[in-house]
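Undergrad: Next input, structure requested:
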Amino acid sequence: MTGPVSLVVAISSRALFDLDASHRVFEQEGVEAYCRYQIEREEELLEPGVAFPLVKKLLALNARIGDRGQVEVILLSRNSSDTGLRVLNSARHHGLDVSRAAFAGGSSPYRYVAAFGAHLFLSTDQSDVRLALEAGCAAATILPSRVTTRTTDDDGPLRIAFDGDAVLFSDEAERVFRAQGLAAFNATERAAARSPLSAGPFKGFLLAIQQIQALFPAQDSPLRTALITARGAPSHERVIRTLRAWDIRIDEALFLGGLPKAAFLKAFAADIFFDDQEVHCDAARWHVATGHVPHGVANG
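TA: Alright, predicted model coming up:
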């Protein structure tokens, strides 16, 4: 390493904390009522949201990394600074070291993702996520889930799982599958096995993770990754060779050949899973925190 490494994750307030009651006020009574509601309750602490356990584990990596690098979580919010005070108070109470924030006063905060140098943006607002993806940043919509009620392994490694096509890789192969079917997809991928796939929106985030992992022996890393894909043989070879060409290590690779992913995500004990297809996300979100990546042919 030539210097300290960094991993920067930007997150919306609704992904980090449970703001469902506040959001109902906004939808039913409007902006002014919402502002009053938040200011009147700014000393009332918010409960953790779906992405809270993920953020807690991300920030805990700093104790292991030391002066070799830093993991930073930045709050990006449509709130004003007045209404955002409750969120920052809650973060401090819960022991989350969040020192940087952007309160966009009702506008989309996606334009600050690049300004902060974020490798990933997580939000509950799909329109903000799409704008971030179009701007070239890895981004996902955090889906409602019950995962915050389950017992989490706070002391275990942070486990991040990815789908392949249209997430880590481009959707070029997925387009063949949708247009011509499985036989044509397998034939095309077999013929192109030694030609690396083009990068998808999450390649940069995976590279940033790889830099953190490189600080530790593989058997003692506080961060583990998994590729969990519907691909099976013979289309697996192109994926393996693509990751090799990118010089990226994936700790676990599961080629499911079309099997449902939820049970495998649960077995991997993923802290979060990223997939471009809503059908996979809907099944996964009851077992693990799930980020839908609205990118590629599956999303119009």
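
Undergrad: C-alpha from now on. contacts and neighbour counts both.
TA: Fine.

Undergrad: how about the helices of the stretch 51-200 of the chain, start to end?
TA: Secondary structure of the stretch 51-200 of the chain by DSSP state H, counting those that start in this stretch: the helices cover 52-65, 81-93, 111-115, 126-134, 172-180, 182-191.

Undergrad: So which bits of stretch 81-94 are buried?
TA: Using 16 or more other C-alpha atoms under 10 Å as the test for burial, stretch 81-94 gives S81, T83, G84, L85, R86, V87, L88, S90, A91.

Undergrad: Go ahead and measure how far it is from the middle of the chain.
TA: Put simply, stretch 81-94 sits 22 Å off its chain's centre (C-alpha atoms, centre = their mean, to the nearest Å).

Undergrad: Over to stretch 69-78?
TA: Per C-alpha atoms, centre = their mean, the centroid offset for stretch 69-78 relative to its chain is 13 Å.

Undergrad: And stretch 218-227, by the same measure?
TA: Relative to its parent chain, stretch 218-227 has a centroid offset of 16 Å by C-alpha atoms, centre = their mean.

Undergrad: outside of it, which residues touch it?
TA: 61, 64, 156-164, 212-213, 250-254 (C-alpha atoms under 8 Å, 6 or more residues apart in numbering).

Undergrad: Alongside the first, I'd like the structure of this one:
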Amino acid sequence: MAAGLGDKLVVAISSRALFDLRESHEVYENDGVEAYRQYQISHEDEVLQPGDAFSLVQKLLALNARLERQLVEVVLVSRNSADTGLRVFNSIQQHGLEISRAAFSGGSSPYLYLKAFGCHLFLSTHVEDVRGALENGFAAATILSGGAQRDAADELRFAFDGDAVLFSDEAERVFQQGGLEAFQNRERESAREPLGGGPFKPFLAALNRVQRAFPQASCPIRTALVTARSAPAHERVIRTLREWDIRLDESLFLGGLDKSAFLEAFSADVFFDDQPGHCERASKVVATGHVPHGVSNEKVAN
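TA: Below you'll find the predicted structure:
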């Protein structure tokens, strides 16, 4: 962990995930870097509207006030320069967000600074930055537009897919290569053999530490596993989490059913999944982060 941040849960957020920068991004895409710089400077006193991850960040930072100590840190990690990023920092202040640290990489990939900050999670709208973070061992997701926001609720609810997100993609590879029967046979035979950790295991462990700072009966953070697995493939998951000493408040074994209605019922603030199709459907009802990791994304990458 970086000096000065102690044992905090550290979340890095890109400027386009935090704020709605579609208008200025169009200037960048159509007219280039200098036009974008001039646009941001001329509009730097105009407050940016919330982006797709704004509500999540707001709720994460509110945990510190509930605990009366700083257990959560959110840092801005952006491809902007400090010059063009001034508008973003002005908007952070206007919205009252307790974000004081930032890395403006001036067009380069900012994921290189995640280790220095000691980050547990990186949220961005830039797919290649997310891939780079995942390849370097960080939990990371591409935030998709369109998900519903739960601004009014005090509770912070995270939902996770299992294979290739919380767990390694070893079982998913068996499923894709051999089908459902081969997958279920393998999971039945390996029921007492813990699964390998996926990219979101360290983030969930860090989130658990924050949960344990609250009395269990009144903890404002709730987590759920939402997986296409069903019996007999459930046992290995349960034993793996027990081996890791990681708590999930709810576990939904859906046997291939569409996850969207269940995510809406759980009232997730954000859902993380590796499969693009699942993410596309989920993003219609909850804020969704695509995790471009594992066998399901090798085909997409190629």
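
Undergrad: thinking again about what came up before, pick the one among the buried residues of stretch 81-94 of the first structure closest to V31 of the first structure.
TA: T83 (10.6 Å; C-alpha to C-alpha).

Undergrad: what residue of the second structure matches up with D220 of the first structure?
TA: Alignment note (TM-score structural alignment): D220 of the first structure maps to S218 of the second structure.

Undergrad: how far away is its match from H95 of the second structure?
TA: 27 Å (C-alpha to C-alpha, to the nearest Å).

Undergrad: Then Q49 of the second structure?
TA: 9 Å.

Undergrad: which ones are touching E170 of the second structure?
TA: Per C-alpha under 8 Å, 6+ apart, neighbours of E170 of the second structure: D163, A164, L195, G196.

Undergrad: Quick check: the farthest pair among those residues?
TA: Maximum pairwise distance among the contacts of E170 of the second structure (C-alpha to C-alpha): 10.6 Å, between A164 and L195.

Undergrad: So those two - more neighbours on which side?
TA: Taking other C-alpha atoms under 10 Å, A164 of the second structure and L195 do not tie; A164 has more neighbours (27 against 23).

Undergrad: which ones are touching the corresponding residue of the first structure for that one?
TA: Matched by TM-score structural alignment, A164 of the second structure corresponds to A166 in the first structure. Shown in contact with A166 of the first structure (C-alpha under 8 Å, 6+ apart): E174, G200, P201, D276, H295, G296.

Undergrad: likewise V167 of the first structure?
TA: V167 of the first structure touches G200, P201, F202, K203, F274, D275, D276, V293, H295, counting by C-alpha under 8 Å, 6+ apart.

Undergrad: Just the element for the residue mapped onto the fifth one from the second structure, please.
TA: I take that to be F274 of the first structure. In the second structure, F274 of the first structure lines up with F272, judged by TM-score structural alignment. F272 of the second structure is part of strand 270-273 when elements are defined by DSSP states H and E.

Undergrad: and what of Y39 of the second structure?
TA: Going by DSSP H and E, Y39 of the second structure is part of helix 33-42.

Undergrad: And that helix, how far out from the chain middle?
TA: 29 Å.

Undergrad: what range in the first structure matches it?
TA: Using TM-score structural alignment, helix 33-42 of the second structure pairs with 31-40 in the first structure.

Undergrad: any residues touching that stretch, and which ones?
TA: Outside stretch 31-40 of the first structure, the residues touching it (C-alpha under 8 Å, 6+ apart) are S22, H23, V25, F26, D82, T83, L85, R86.

Undergrad: Which of those residues sits closest to P53 of the first structure?
TA: So of those, ranked by how close each gets to P53 of the first structure (C-alpha to C-alpha), first place is R86, at 19.1 Å.

Undergrad: From S90 of the first structure, how far off is the nearest residue to that closest one once chain neighbours are set aside?
TA: Nearest non-adjacent residue to R86 of the first structure, counting by C-alpha to C-alpha, 6 or more residues apart in numbering: E42, 4.2 Å away. Distance, E42 of the first structure to S90 of the first structure, by C-alpha to C-alpha: 9 Å.

Undergrad: cool, A199 of the first structure as well?
TA: In terms of C-alpha to C-alpha, A199 of the first structure sits 37 Å off from S90 of the first structure.

Undergrad: The first structure: which residue goes with L252 of the second structure?
TA: That one, L252 of the second structure, aligns with L254 by TM-score structural alignment.
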